[in-house]
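Enquirer: need a structure here:
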Amino acid sequence: MIYAFDTFYYPDYAKTVCIAFEQWDSETESFIYSENTEISSDYESGAFYKRELPCILSLIKKIGLKDGDLIIVDGYVTLDNNGKIGLGGYLYESLDKKCPVIGIAKNKFASEDNMRKTIFRGESKTPLFLTAKGIDADKTKIKIENMHGAYRIPTLLKKLDQLTREKVKLNTIS
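Expert: Take a look at the predicted model:
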């Protein structure tokens, strides 16, 4: 199963949503998981993971990962050529490197990272940026390029973003 996570911050809580799907080219999700949590820390420039990682880990505990599962996060796994990691890298380490983590970012990170892949989808002139740990980034790039949807953001990742921004205070595992 492929699990894509995103979190959106409201004034009094964080809403984390996960869309699960079986194939890279799936048009629809198999499951949607959602959890509202207290915001554990304020935003800290350069340490975004401190705020979002607890939210994702909390929802992962409720889902229960299996061998072969993949995780996608909205953001970066690696940040530069010197080994600095982002949210996805911290998630990979928190999961004892047992589950591959793929980062799909909408904005370019300033530092050079030879592991970062640039993805152009549809007619868009604006790329997505892929980083990963535990999985081959070149092969994953092809999978992301071929995900369902004619636009820059694949259908299911666009839906994930929309679901996190819907101000409906859910607390479900469905």
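
Enquirer: make it CA atoms for all contacts and neighbour counts henceforth
Expert: Will do.

Enquirer: Show me where this structure has its helices.
Expert: 49-63, 87-94, 137-145, 155-165 (DSSP state H).

Enquirer: Need those in a markdown table (columns: distance to residue 42 and mean neighbour count).
Expert: A markdown table is the format used below for the helices of the chain (distance: least, Cα to Cα, whole Å; neighbours: other Cα atoms under 10 Å):
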| stretch | distance to residue 42 | mean neighbour count |
| --- | --- | --- |
| helix 49-63 | 7 | 17 |
| helix 87-94 | 15 | 21 |
| helix 137-145 | 32 | 16 |
| helix 155-165 | 19 | 18 |
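
Enquirer: Before we compare anything, build this one as well:
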Amino acid sequence: MIIAIDVYYLENTAKAIGALFYWDDTVAKNTISVEVDNIEPYVPGEFYKRELPCILKVIEQAGLEQIDLIIVDGNVYIDNEGTFGLGGKLWEALGGKIPVIGVAKTSFKNTEEKVTPVERGQSKNPLFVSAIGMDTEEAAALIKGMKGEHRMPDILKYVGFGE
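Expert: As a prediction, this is how the structure comes out:
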């Protein structure tokens, strides 16, 4: 089973949403919502410190043993040297046991070796897909093949990856 997770913020509280699904699904099999208080403040370059604890709470509630793959709204790498972004930090926090795909709406400079642009629907504005624990090209093909007619796959939009 796959889980896609995104996090929203209100002052010092966050709401994390996870959708459990299979690749052929048009809607989530199950949705998990978790509220987290006293989150870290936003610090440029350290976004993961704010978001990672929220994502881990959703994964804990979903049950790690039933998850085969995780999709996050963000980047696995933030440069061509392989510096971890949110997705890489998540993979590291889980001991490298579960592949992570990052789907970002914008790209970082100097990530062209680690990120594959994916055009979907009629949009010429690509999504930027990165992965760890699996081949990036395979991850990009999976995201491209997800259900939905628009730039953002339906299940990812439902979770909040939005435009």
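
Enquirer: hang on, the earlier thing: out of the helices of the first structure, the one nearest residue 79 of the first structure is which?
Expert: Across the helices of the first structure, the minimum distance to residue 79 of the first structure, taken as Cα to Cα, is reached by helix 87-94, at 9.0 Å.

Enquirer: Show me what that closest one packs onto, helices and strands only.
Expert: helix 49-63, strand 101-105, strand 128-133 (3 or more Cα pairs under 8 Å, 6 or more residues apart in numbering; DSSP states H and E).

Enquirer: what sits against the closest residue to residue 113 of the first structure other than its chain neighbours?
Expert: Distances taken as Cα to Cα, 6 or more residues apart in numbering put residue 80 closest to residue 113 of the first structure, at 4.3 Å, once the chain neighbours are dropped. Each residue near residue 80 of the first structure by Cα atoms under 8 Å, 6 or more residues apart in numbering is listed here: 111, 112, 113, 114.

Enquirer: circling back to that earlier point, got JSON lines for the helices of the first structure, with distance to residue 34 of the first structure too?
Expert: Output for the helices of the first structure, formatted as JSON lines (distance: least, Cα to Cα, whole Å):
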{"stretch": "helix 49-63", "distance to residue 34 of the first structure": "7"}
{"stretch": "helix 87-94", "distance to residue 34 of the first structure": "18"}
{"stretch": "helix 137-145", "distance to residue 34 of the first structure": "23"}
{"stretch": "helix 155-165", "distance to residue 34 of the first structure": "9"}
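
Enquirer: Among those helices, which comes closest to residue 10 of the first structure?
Expert: Using Cα to Cα, those put helix 155-165 closest to residue 10 of the first structure, at 8.9 Å.

Enquirer: what sits up against that closest one?
Expert: So helix 155-165 of the first structure is contacted by 4-8, 15-19, 27-29, 147-149 (Cα under 8 Å, 6+ apart).
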